[in-house]
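S.K.: one predicted model, sequence on top.
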Amino acid sequence: MTQSIVVVSGGLGVPSTSRMLGDQIGEAARAALAERGIGAGVGTIELRDFAVDITNNMLTRYASPRLAEMIDTVTGADGLVIVSPVFTASVSGLLKSFLDVLDPQALEGMPVVMAATGGSARHSMVLEFVMRPIFSYLRAAIMPTGVFAAPEDWGSDTGGGHLAERAARAGAELAAAIEGAAPTRRREEPMTSLPFEQLLANIRPGA
């Protein structure tokens, strides 16, 4: 069975360093799974493509069909890489808004790598002081290694050196978590509505 790794990028630019970092970690996880004899596909979702849909969902509590499909892709993945640029000592408002429209239980038990990009290494604490509390609240299975990339980490736009090492470590952790969690992670069954007559028949006096 092929496993699914989804990279969710909260980056706003084109090209986006957040997406570049997420793709690097996702590929590292895919390669680590391949070494274990497990096939995996990596897909990337750029939230800027869904900005209007996310905003409308927050205002109306209704997810457009394209947003609902995207959410199903995210929540149905076997592992996630979540990447955000740092804005005002926090994650992007776009990423936070997306997480706000998810069902609070949608990521429970989901293996997640946290990653971020910023203009200075001083912003790296956003991983521990902003992102970790959010995903702890959502009860995701957070990987031990978070990955932060400052401009000097890229090196000719390749993300080599220590950044590549951290991405590989995080990817290997995600691969191990996917291998261990895939058979056991709770999957929500589609909710079905019983006919009204059957609901009435199930009512008993004194219940």
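M.R.: Noted; the coordinates are in hand. Numbers count the residues shown, from 1 in each chain.
S.K.: make it CA atoms for all contacts and neighbour counts henceforth
M.R.: OK.
S.K.: helices or strands up against the longest strand belonging to the chain?
M.R.: In the chain, taking DSSP state E as the definition, the longest strand is strand 79-87. Here strand 79-87 touches strand 3-9, helix 17-35, strand 111-117, going by 3 or more C-alpha pairs under 8 Å, 6 or more residues apart in numbering; DSSP states H and E.
S.K.: ok, the closest residue to residue 141 other than its chain neighbours to residue 160 distance?
M.R.: Spatial nearest neighbour of residue 141, chain neighbours left out: residue 111 (4.6 Å); criterion: C-alpha to C-alpha, 6 or more residues apart in numbering. Separation of residue 111 from residue 160 (C-alpha to C-alpha, to the nearest Å) stands at 25 Å.
S.K.: put this beside the first:
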Amino acid sequence: MKLVVVSAGLSVPSSTRLLADRLAKATAARVPAEVAVVELRDLAVEIAHNFTNGFPGRALGAAIEAVTQADGLIVVTPVFSASYSGLFKSFFDVLEQGVLAGKPVLIAATGGSARHSLVLEHALRPLFAHLRAVVVPTGVYAASEDWGAEGLAERIERAAGELAGLMTGLAAAGPAREARPAREARPASAADGSAEVSADGSAVAPAEGPVRRPREAVAQSATAGRGARTDGFQVVPFEQQLAALRTR
């Protein structure tokens, strides 16, 4: 499996990259995965050129390919103006629509104050929900005072476990879905209540609930005369209704 880390940190060294590395290490300890890191700081010029000419450069193209082929993503951004950075958003703007659909994503952010911790919920989570990614329940925010303090390590471990679980579950479900034989069932008869039969000859239990009657039976009930009932409802033919209106 492939785990790709997208870091939008700008400085060197970067607390954003530090948080990304710790998340990647905790995830890789739970699931066998090849880890690749995409540093958006090195792609800023190519991202800008992609907006103007519509073509990614060589490095940006390789980063897009890595994200597209990833089995799981860790995305980390610094907080700028109470939201994700413009560089972070620009990278995901150049991705083709649907690239992240169904892909497990762990969201994280760094900032100078704990007051910006809600950026995970009001900015990052809606963004990746719009991109149709599967965002893990636990997001990780690290303020300046969180480094070395209690709580950050536990959040990292919990989020990494959730991402590893999603990656493992999707990898295991993929071959099972392909190997599962397609069922071509015939509908059960309303009279005999027989079970459906799949393509491999095995019986399939009929669905719960009332059995739908054929259209011919319903039509016969509707024309049987005034007072006929079908499925518990009174059925009055249209001709009789029209005749009753004319006699008023």
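M.R.: Perfect, I can see it now. Here the structure is a predicted model, which is why all the values come from computation and not from measurement.
S.K.: of residue 111 and residue 160 of structure 1, which one has the most company?
M.R.: Just comparing residue 111 of structure 1 and residue 160: by other C-alpha atoms under 10 Å the higher neighbour count belongs to residue 111, 28 against 14.
S.K.: which position in structure 2 aligns with that one?
M.R.: Residue correspondence to structure 2 (TM-score structural alignment): residue 111 of structure 1 is matched to residue 104.
S.K.: elements contacting the helix of greatest length in structure 2?
M.R.: Secondary structure assigned by DSSP state H gives helix 152-179 as the longest helix of structure 2. The contact analysis (3+ C-alpha pairs under 8 Å, 6+ apart) places helix 152-179 of structure 2 against helix 15-28, strand 104-111, strand 140-143.
S.K.: tell me which residues of that helix are tucked away?
M.R.: Judged by neighbour count using 16 or more other C-alpha atoms under 10 Å, the buried positions of helix 152-179 of structure 2 are 152-153, 155-168, 170.
S.K.: with stretch 100-114 of structure 2 instead?
M.R.: For stretch 100-114 of structure 2, a neighbour-count test (16+ other C-alpha under 10 Å) marks 100, 102, 103, 104, 105, 106, 107, 108, 109, 110, 111 as buried.
S.K.: can you pull the contacts of the residue nearest to the second one when sequence neighbours are not counted?
M.R.: Distance criterion C-alpha to C-alpha, 6+ apart; nearest residue to residue 102 of structure 2, sequence neighbours excluded, is residue 133 at 4.9 Å. Under the criterion of C-alpha atoms under 8 Å, 6 or more residues apart in numbering, the contact list for residue 133 of structure 2 reads 100, 101, 102, 103, 104, 105.
S.K.: now which residue in structure 1 aligns to residue 133 of structure 2?
M.R.: Residue pairing (TM-score structural alignment): residue 133 of structure 2 is matched to residue 140 of structure 1.
S.K.: how near is its match to residue 56 of structure 1?
M.R.: When distance is defined by C-alpha to C-alpha, residue 140 of structure 1 is 26 Å away from residue 56 of structure 1.
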